[in-house]
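J.: Sequence first, then the predicted structure:
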Amino acid sequence: MRGVARVGISGWTYPPWRGVFYPKGLPQRSELGYAAGRLATIEINGSFYSLQHPSSYRSWHDQTPDDFVFAVKGGRFITHMKKLRGAETALANFVASGVLALRGKLGPLLWQLPPTLGFDAERLADFFARLPRSTAEAAWLARHHDARVDGRALTDTVEDRPLRHALEVRHASFVTPEFPALLREHHIGLVVADTAGRWPFLLDVTADFVYVRLHGDVELYASGYSEAALDVWAGRVRAWTDAGRDVYVYFDNDMKVRAPFDAMSLAERLTR
């Protein structure tokens, strides 16, 4: 069976986008709905910086079309401060903060490692073993939260659905055959990250889906993708979906307001 490709953006609240991508005068509260009407998926990245609230996730769910999908970026407290170790309670807090309020619109969970964290198979395997693999498991984990989310925790789910996890790495030591083999063993998707050559560019397929983050191919977070570059990415996405993999693509080259336009251009190519 052919996979499904979804193309979108990383985040949606960027002041420079107003009057360029977002129509002049569009209320900020309407920006998510506007973007979701033109794209099939968006990556929530505010969750990386701080624990959100169930009311926010519910609002994001309600502002988007029925067939929309969100990816959710895991908290930096887990990845950058705890560095994946001793993160059981932090994981519970993250899940309890409202992720499950996205219900059927909850897509992959993204875990981005810092550039200073190198490949450590034991550390990764231990973390992977603690990740919830379904919404029912996530609800169980959320019930182990601590006082940080007391009074605002969401610890149940309306249905039991599988959960997907993807890992983005930024240290050269991950360029080893052991790394994708470990991801396959634990059914974790490798993030294909285009970072203008700054961090590893890995194309291994390690799960039943592919997660792509396009940060810029010439200038990190800034450069737009040329027509030729978008054609190359369209070819890669088609090859992955033809092989039965679902694909999630997020443009993160937001500094010069290229991300939403590049996302729409790539999505249009995939309909041809």
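T.: Thanks, I have it. Because the structure is predicted, anything quoted here is derived from the model rather than measured.
J.: CA atoms for contacts and neighbours, from now on please.
T.: Will do.
J.: Next up, the contacts around Phe261.
T.: By CA atoms under 8 Å, 6 or more residues apart in numbering, the contact set of Phe261 is Phe21.
J.: any idea how far it is from Asp254?
T.: 10 Å (CA to CA, to the nearest Å).
J.: Equivalent analysis for Leu214, please.
T.: Computed as CA to CA, the Leu214 to Asp254 distance reads 10 Å.
J.: Repeat that for Gln63.
T.: 22 Å.
J.: Give the residue from these two that has the larger number of neighbours.
T.: Remark: of Gln63 and Asp254, Asp254 carries more neighbours, 23 against 18, as counted by other CA atoms under 10 Å.
J.: Enumerate every residue touching the more buried one.
T.: Tyr14, Tyr221, Ala222.
J.: Next, count neighbours for the last one.
T.: When neighbours are defined as other CA under 10 Å, Ala222 has 19 of them.
J.: wait, it sits on Asn253?
T.: Yes - counting by CA atoms under 8 Å, Ala222 touches Asn253, with 4.9 Å between them.
J.: Contacts made by the longest helix seen in the chain with the rest, please.
T.: Across the chain, the helix with the greatest residue count (assigned by DSSP state H) is helix 227-242. If you take CA under 8 Å, 6+ apart as the criterion, helix 227-242 is touched by 1-5, 210, 246-247, 262, 265-266, 269-270.
J.: Closest one of those to Arg85?
T.: Val210 (25.7 Å; CA to CA).
J.: Am I right that the closest one is in a strand?
T.: Yes - counting by DSSP: H, G, I helix; E, B strand; the rest coil, Val210 falls inside a strand.
J.: and the comparison structure, right after this:
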Amino acid sequence: MKTNTLIGCSSFNNRFWKGVFYPENLPSKKWFEFYCQHFDTYEFNGSFYKFPTVRIFQNWYEKAPENFIFSVKAPKEITHIRKFEDCTVLLKDFYEISRLGFREKLGCILFQFPPSYVFSIEKLENIVRNLNYEFENVVEFRHQSWWNQEVWDVFKHYKITFCCVSHPNLPETILKDFPLIYIRLHGVPKMFYSSYDSDKLLHIKNETDSQTSFVYFNNTASEAGILNALQLKELSI
């Protein structure tokens, strides 16, 4: 895995980007190829909605150029339905499918928990117990109770990355004491829609300069995400 700041988006198949990013005459089947010409990472979110197969991930592996990196979001059956309870087999299968499908192009495994998942020692211990530490694990919380020193100390000890977020209801602190920096920008104040100004992007650039970082724009319900990704890429040159 490359050690620098990798910038990308959490989706690419976006009609709002036609004429803004994708050329007007470019067929949609070539959009991912075009995306890969401008970015060297992609956050694969489709696996959150449907449990993937090795073949699905292999297809994406083959579509992407050499040195391209995929981060992969764990299925909601693991994080939202079972919430890490009684899912040993599911986790083992997902890790193995990710390893076999993406091979050297696999970056991080992202586990995003729902807002209803409130901090407790038992839940923290359950997370630690279930992760496979052969992988780059990133955990994203959607409840502010997880922003506490006890969580951070445990994550640092086990080399788990605490996901930094830009989210309407959560702290936006960029935390650097973990194996890498992983930032998801969801859009503030309007989630998935709002754009980020140049000051915010410059701050992100400065904060991520010194260590391996993944920055993904998830404000993709409009053209904001792709334009912000291009702006941050320009700042990082």
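T.: Cool, the structure landed. All of these numbers come straight from a predicted model, not from anything done at the bench.
J.: picking up where we left off before, mark which of the contacts of helix 227-242 of structure 1 are part of helices, please.
T.: Residues of the contacts of helix 227-242 of structure 1 located in helices (DSSP H): Asp262, Ser265, Leu266, Arg269.
J.: Give the ChimeraX command for selecting the buried subset of the residues you listed.
T.: Per 16 or more other CA atoms under 10 Å, the buried members of those correspond to this ChimeraX selection:
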select :262,265,266
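J.: Distance to Leu203 of structure 1 added to the ones in helices among the contacts of helix 227-242 of structure 1, as TSV?
T.: Converted to TSV, those look like this (distance: CA to CA, whole Å):
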residue	distance to Leu203 of structure 1
Asp262	20
Ser265	22
Leu266	18
Arg269	21
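J.: residues in contact with Ile127 of structure 2?
T.: Phe84.
J.: again, but for the one 4 residues further on
T.: Shown in contact with Leu131 of structure 2 (CA under 8 Å, 6+ apart): Leu91, Asn137.
J.: farthest pair in the contacts of helix 227-242 of structure 1?
T.: Spatially, the most separated pair among those is Met1 and Asp262, at 27.6 Å (CA to CA).
J.: What count of nearby residues applies to Gly3 of structure 1?
T.: Residues lying near Gly3 of structure 1 (other CA under 10 Å) number 19.
J.: cool, and Asp40 of structure 2?
T.: As a burial measure, Asp40 of structure 2 scores 17 neighbours (other CA under 10 Å).
J.: so what's it up against?
T.: Counting by CA under 8 Å, 6+ apart, the residues that Asp40 of structure 2 touches are Leu6, Ile7, Gly8, Asn67, Phe68, Ile69.
J.: Of those residues, grab the buried ones for PyMOL.
T.: This is how PyMOL selects the buried members of the contacts of Asp40 of structure 2, with burial counted by 16+ other CA under 10 Å:
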select buried, resi 6+7+8+68+69
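J.: Which one of the contacts of Asp40 of structure 2 is nearest to Cys36 of structure 2?
T.: Closest to Cys36 of structure 2, out of all of the contacts of Asp40 of structure 2 and judged by CA to CA, is Phe68, at 7.8 Å.
J.: ok, the alignment partner in structure 1 of Glu24 of structure 2 - contacts?
T.: Matched across to structure 1, Glu24 of structure 2 falls on Lys24, judged by TM-score structural alignment. By CA under 8 Å, 6+ apart, the contact set of Lys24 of structure 1 is Arg18.
J.: Would you mind measuring from Lys24 of structure 1 to Leu39 of structure 1?
T.: Distance from Lys24 of structure 1 to Leu39 of structure 1, by CA to CA: 19 Å.
J.: any idea how far Ser56 of structure 1 is from Thr206 of structure 1?
T.: Look at Ser56 of structure 1 and Thr206 of structure 1: by CA to CA, they are 32 Å apart.
J.: When the two are compared, which one has more neighbours?
T.: Thr206 (21 against 15).
J.: That one against Val192, yeah?
T.: No - counting by CA under 8 Å, Thr206 of structure 1 does not reach Val192; the two are 10.8 Å apart.
J.: Downstream of the helix or strand containing Ala125 of structure 1, the next helix or strand is which one?
T.: In this assignment (DSSP states H and E), Ala125 of structure 1 forms part of helix 121-130. Next helix or strand after helix 121-130 of structure 1 toward the C-terminus (DSSP H and E): helix 135-142.
J.: which secondary structure elements does that next one contact?
T.: Using 3 or more CA pairs under 8 Å, 6 or more residues apart in numbering; DSSP states H and E, the elements in contact with helix 135-142 of structure 1 are helix 88-96.
J.: about what we covered before: go through the ones in helices among the contacts of helix 227-242 of structure 1 and name the one nearest Gly107 of structure 1.
T.: When these are compared against Gly107 of structure 1 (criterion: CA to CA), the nearest one is Leu266, at 19.8 Å.
J.: aligned partner of that closest one in structure 2?
T.: So, by TM-score structural alignment, Leu266 of structure 1 is matched to Leu232.
J.: and the nearest residue to that match once chain neighbours are set aside, how many residues sit next to it?
T.: Spatial nearest neighbour of Leu232 of structure 2, chain neighbours left out: Leu201 (5.9 Å); criterion: CA to CA, 6 or more residues apart in numbering. Using other CA under 10 Å, the number of residues around Leu201 of structure 2 comes to 18.
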